[in-house]
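S.K.: mind folding the following:
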Amino acid sequence: MSKFRNFKMVDYVIYGRGSFNQLDEILASNRKAGAPMIFLVDHFFEGKPLAGRIPVQGNDKVIFTDVTYEPKTTYVDKIAGDLKQEFGVVSGIIGIGGGSTMDLAKALSLMMTNPGSSADYQGWDLVKFPGVYKAGIPTLSGTGAEVSRTTVLTGPTRKLGMNSDFTPFNQIVLDPELIANAPNNQRFYTGMDCYIHCIESLQGTYLNEFSKSYGEKALQLCQEIFLEKDTWDNESDDKLMMASYAGGMSIAYSQVGVAHAVSYGLSFLLGTKHGVGNCIVMSHLEEYYPEGTAEFKKMVEKSNVEIPEGICKGLTDEQFDAMINVSMGMKPLWENALGRDWEKIMTREKLRGLYEKL
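M.R.: The predicted structure follows:
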């Protein structure tokens, strides 16, 4: 008898230009007496107009998070420890920023109620207790972090998500006004994260009509934005925000593949940002995604973005082994990409050769 996935989705979604203005109203029913709302905000917005629009009340706290590098388990543990010491309990965690801020907010919510270190929960279905209320408000679009059941963290020995039914947000606020004026490079890298999600999902062995429906729509939107349009406008922001949502949904019931599996190794060892790492890898995946890689290169050229090269030059055998270990640990990704016998196809030697090209 088949076993179907019964997966958890975001509880509430609000979409539309100006919807951020309803945040105070949305949070009101989730406030507990004396327990503050904690706003985790990308440090990019410190001193900017958006920071002044946050509906702070009473003993609420705004923490400008340093997301220069992707979230580390030690950073999550420190913030959680500080909040427990200062407040004991909180009403909720509100993440405002890009994918790293979204992941940080989800992880922090879980660590307010689960004992030990966030590193203890890196894996699938290890989280024991629901977190505190959490809301995600993306200011960049593409990662799908606003809808996923994972929060990707770099721990002492691996880069791996806290994948659980307790991870998705209770609420997301999708306001395309918030992603306007993002720097071209940053917008491109997060947009390509979405595009690559779609390529990997639509060509994966886990593909089904659920993931296919969302993946095809997200792919279509990415093609319209990055290939057909000549100028970036409000419509582009609207489409990219929905592409991110649909792309995230497409992998919720399937998986990503080779680009992500290899990119995790780069992030773990070199601190390469997720979207950048995916693009570096995707440039060399003709063997696995020939059409997607060719189209990706057209998008790179049209957007006038330079993808870093040679980042693995001069690495030692130990460093290559560290990346290979992290990457090979992403078993569901490899199985989705290459099938159940993936270990016969992607050997350590072959993976080493791929890293050497980057």
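
S.K.: for the rest of this, base every contact and every neighbour count on C-alpha atoms.
M.R.: Will do.

S.K.: can I assume Gly161 is in contact with Ser148?
M.R.: No: in this structure, Gly161 is not within contact of Ser148 by Cα atoms under 8 Å, at 10.4 Å.

S.K.: these two: which has the busier surroundings?
M.R.: Under the criterion of other Cα atoms under 10 Å, the comparison of Gly161 against Ser148 puts Ser148 first, with 27 against 22.

S.K.: now do the contacts for that one.
M.R.: Met9, Thr167, Pro168, Gly248, Met249, Ala252 (Cα atoms under 8 Å, 6 or more residues apart in numbering).

S.K.: can you pull out the helices in the stretch 251-358 of the chain?
M.R.: Assigned by DSSP state H, counting those that start in this stretch, the stretch 251-358 of the chain shows helices spanning 258-270, 274-282, 290-303, 317-328, 331-338, 342-345, 348-357.

S.K.: determine which of the ones you listed approaches Ala35 most closely.
M.R.: Nearest to Ala35 among the helices of the stretch 251-358 of the chain is helix 274-282 (33.9 Å), distances taken as Cα to Cα.

S.K.: that closest one packs against which elements?
M.R.: Using 3 or more Cα pairs under 8 Å, 6 or more residues apart in numbering; DSSP states H and E as the contact test, the elements touching helix 274-282 are helix 184-202, helix 258-270.

S.K.: possible to save those as a markdown table with distance to Ser29 and mean neighbour count?
M.R.: Below are these laid out as a markdown table (distance: least, Cα to Cα, whole Å; neighbours: other Cα atoms under 10 Å):
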| stretch | distance to Ser29 | mean neighbour count |
| --- | --- | --- |
| helix 184-202 | 33 | 24 |
| helix 258-270 | 38 | 24 |
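
S.K.: let's see this one next to it:
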Amino acid sequence: MSYKNFPMVPRVIFGRGSFNQINEVLAPKRLSINAPFIYFIDDVFKNNTWLLSRISLSYEDRIVFVSAKEEPKTSQVDQLVENIILESKALPSGIIGIGGGTLLDLAKAVSIMLTNEGEAKDYQGWDLVKNPAIYHVGIPTISGTGAEVSRTTVLTGPEKKLGINSDFTPFDQVILDSELTKDVPQNQWFYTGMDCYIHCIESLTGTYLNTFSETYGTMALDLCKEIFMEDNLSDEEMQEKLMMASWHGGMSIAYSQVGIAHAMSYGLSYLLGTKHGIGNCIVFDHLEDYYPEGVKLFKKMKAKHKIELPQGICADLSDKDFDTMINVAFSLEPLWENALGKSWKKTITRAKLKALYQKM
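M.R.: Below is the predicted model:
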């Protein structure tokens, strides 16, 4: 049997205030005065001097503010890469992503596409990347997606929503400073936190499960239960614990896979542009037949935090629309196999999937 030889993030700094070390971390990585560091920062921080004042720009370094209102697209990656090539005298010294999953995925994708020919859509899939990415750093400002630790960068392309899954995708350096997550709005905190919770449920109940995944997944799940169901944690403790839950949840799927909620959420995202975290929640809410215990606890968490999920988002869709979503969901074969086993096509039909989407 051949075992997968996965890369992990080689360097990580953890702790409140650790973002202050950004400049000393990057300094030795500068290739030349012509090779800039390029920061992709979520545009919610555009006027945030508390965060921005800590970044020292020198030579040709620059900040690019990116909106995270929409899921990242392959065309957006291509545009960012083109801009960098046109504006820089040399290949950048590094790409630094500061934000949630969208910004982290864009940073990973751009760092790959700067050293690989063609368009981002050509690399959607598993192990298609030929050349190592340039140096890239991930600094999450919201916890849950696991994007800071995963070997994928999830992108919506012209034909599908699928990640660039490769050994060159993971960050070279991650800074986990939970203080950066202190201003996340309540709903967003819940949806992204539930992305982590759903990672754990799908990994721990899947057919791909192994002790590596189980160890990380169990740890992340225990943290999620503590964060979302107990009342005795301070804000700081919750922020720190969710940051670690996100990390461990991301690790739990490195050696296994996610499942039905993610596959179906990709369909919603591709057709309707539904953001990943909330999309997972909308789908997972209807999956009690597949994850009975997980969904039961999810509904309790939802009630406890007074979260109202959007209803009827699929109410006015045509048969063609449903077909599009089903095609995207079914294209993610490893997710279905993890959830339902090798003969998953006998268990789940297009009609079943359509009926589920119609409930949403």
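
S.K.: what's the TM-score here?
M.R.: Once superposed, the chains reach a TM-score of 0.98 (TM-score structural alignment, normalised by the length of structure 1), with 357 aligned residues with a Cα RMSD of 0.9 Å.

S.K.: just give me the closest of the contacts of Ser148 of structure 1 to Glu291 of structure 1.
M.R.: Within the contacts of Ser148 of structure 1, the smallest distance to Glu291 of structure 1 is 21.2 Å, found for Gly248 (Cα to Cα).

S.K.: take the contacts of Ser148 of structure 1 and keep only those in helices.
M.R.: Counted as lying in helices by DSSP state H, out of the contacts of Ser148 of structure 1, are Gly248, Met249, Ala252.

S.K.: so which of those wins on neighbours?
M.R.: Top of those by neighbour number is Gly248, holding 28 neighbours under the definition other Cα under 10 Å.

S.K.: I figured that residue hits Thr143, correct?
M.R.: Yes: judged on Cα under 8 Å, Gly248 of structure 1 makes contact with Thr143 at a distance of 7.2 Å.

S.K.: intersection of neighbour lists for these two?
M.R.: Cys194.

S.K.: how about the helices and strands packed on helix 274-282 of structure 1, which one is nearest Val56 of structure 1?
M.R.: helix 184-202 (28.4 Å).

S.K.: distance from the closest one to structure 2 after superposition?
M.R.: Helix 184-202 of structure 1, aligned to structure 2 and superposed, deviates on average by 0.3 Å (mean Cα distance after the TM-score superposition for structure 1).

S.K.: check the mean deviation of the helix or strand that comes right after that helix from structure 2.
M.R.: Downstream of helix 184-202 of structure 1, the first helix or strand assigned by DSSP states H and E is helix 209-223. Comparison of helix 209-223 of structure 1 with structure 2 after fitting gives an average deviation of 0.3 Å (mean Cα distance after the TM-score superposition for structure 1).

S.K.: any chance of the helices of the stretch 251-358 of structure 1 in a markdown table, with distance to Lys32 of structure 1 too?
M.R.: Output for those, formatted as a markdown table (distance: least, Cα to Cα, whole Å):
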| stretch | distance to Lys32 of structure 1 |
| --- | --- |
| helix 258-270 | 38 |
| helix 274-282 | 36 |
| helix 290-303 | 47 |
| helix 317-328 | 41 |
| helix 331-338 | 39 |
| helix 342-345 | 49 |
| helix 348-357 | 50 |
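
S.K.: quick one, which of these gets closest to Asp238 of structure 1.
M.R.: Of the helices of the stretch 251-358 of structure 1, nearest to Asp238 of structure 1 by Cα to Cα is helix 290-303, at 18.1 Å.

S.K.: quick one: map Gln124 of structure 2 onto structure 1.
M.R.: Aligning on TM-score structural alignment places Gln124 of structure 2 opposite Gln122 in structure 1.

S.K.: check contacts around that match.
M.R.: Leu153, Gly155, Leu160, Gly161, Met162, Asn163.

S.K.: can you check Leu83 of structure 1 too?
M.R.: Val89, Val90.

S.K.: that older thread, out of the helices and strands packed on helix 274-282 of structure 1, the one nearest Glu86 of structure 1 is which?
M.R.: Of these, nearest to Glu86 of structure 1 by Cα to Cα is helix 258-270, at 31.5 Å.

S.K.: orientation of the closest one relative to helix 317-328 in degrees?
M.R.: 140 degrees (axes from the mean of the first three to the mean of the last three Cα atoms, to 10 degrees).

S.K.: and helix 258-270 of structure 1 against structure 2, how far off on average?
M.R.: Helix 258-270 of structure 1 sits 0.3 Å off on average (mean Cα distance after the TM-score superposition for structure 1).

S.K.: so where is that helix in structure 2?
M.R.: Using TM-score structural alignment, helix 258-270 of structure 1 pairs with 260-272 in structure 2.

S.K.: correct me, but Val10 of structure 1 touches Phe166?
M.R.: No: with contact defined as Cα under 8 Å, Val10 of structure 1 does not reach Phe166; the gap is 10.2 Å.

S.K.: tell me which of those two has more neighbours.
M.R.: Phe166 (24 against 17).

S.K.: counterpart of that one over in structure 2?
M.R.: Per TM-score structural alignment, Phe166 of structure 1 is aligned with Phe168.

S.K.: what's around the nearest residue to that match once chain neighbours are set aside, how many residues?
M.R.: Distances taken as Cα to Cα, 6 or more residues apart in numbering place Pro132 nearest to Phe168 of structure 2, at 5.4 Å, with adjacent residues excluded. Pro132 of structure 2: 16 surrounding residues under other Cα under 10 Å.

S.K.: ditto for Phe212 of structure 2
M.R.: There are 14 residues near Phe212 of structure 2, going by other Cα under 10 Å.

S.K.: who are the contact partners of the counterpart of it in structure 1?
M.R.: Using TM-score structural alignment, the equivalent of Phe212 of structure 2 in structure 1 is Phe210. For Phe210 of structure 1, the contact set (Cα under 8 Å, 6+ apart) comprises Ser250, Tyr253.

S.K.: contacting residues for Tyr255 of structure 2?
M.R.: Taking Cα under 8 Å, 6+ apart as the criterion, Tyr255 of structure 2 is in contact with Phe6, Asn210, Phe212, Ser213.

S.K.: how much space separates the first one from Tyr123 of structure 2?
M.R.: In this structure, Phe6 of structure 2 lies at 18 Å from Tyr123 of structure 2, with Cα to Cα, to the nearest Å as the measure.

S.K.: hmm, the match of Phe166 of structure 1 is touching Ile134, no?
M.R.: No: between Phe168 of structure 2 and Ile134 there is no contact, the gap being 9.2 Å when judged by Cα under 8 Å.
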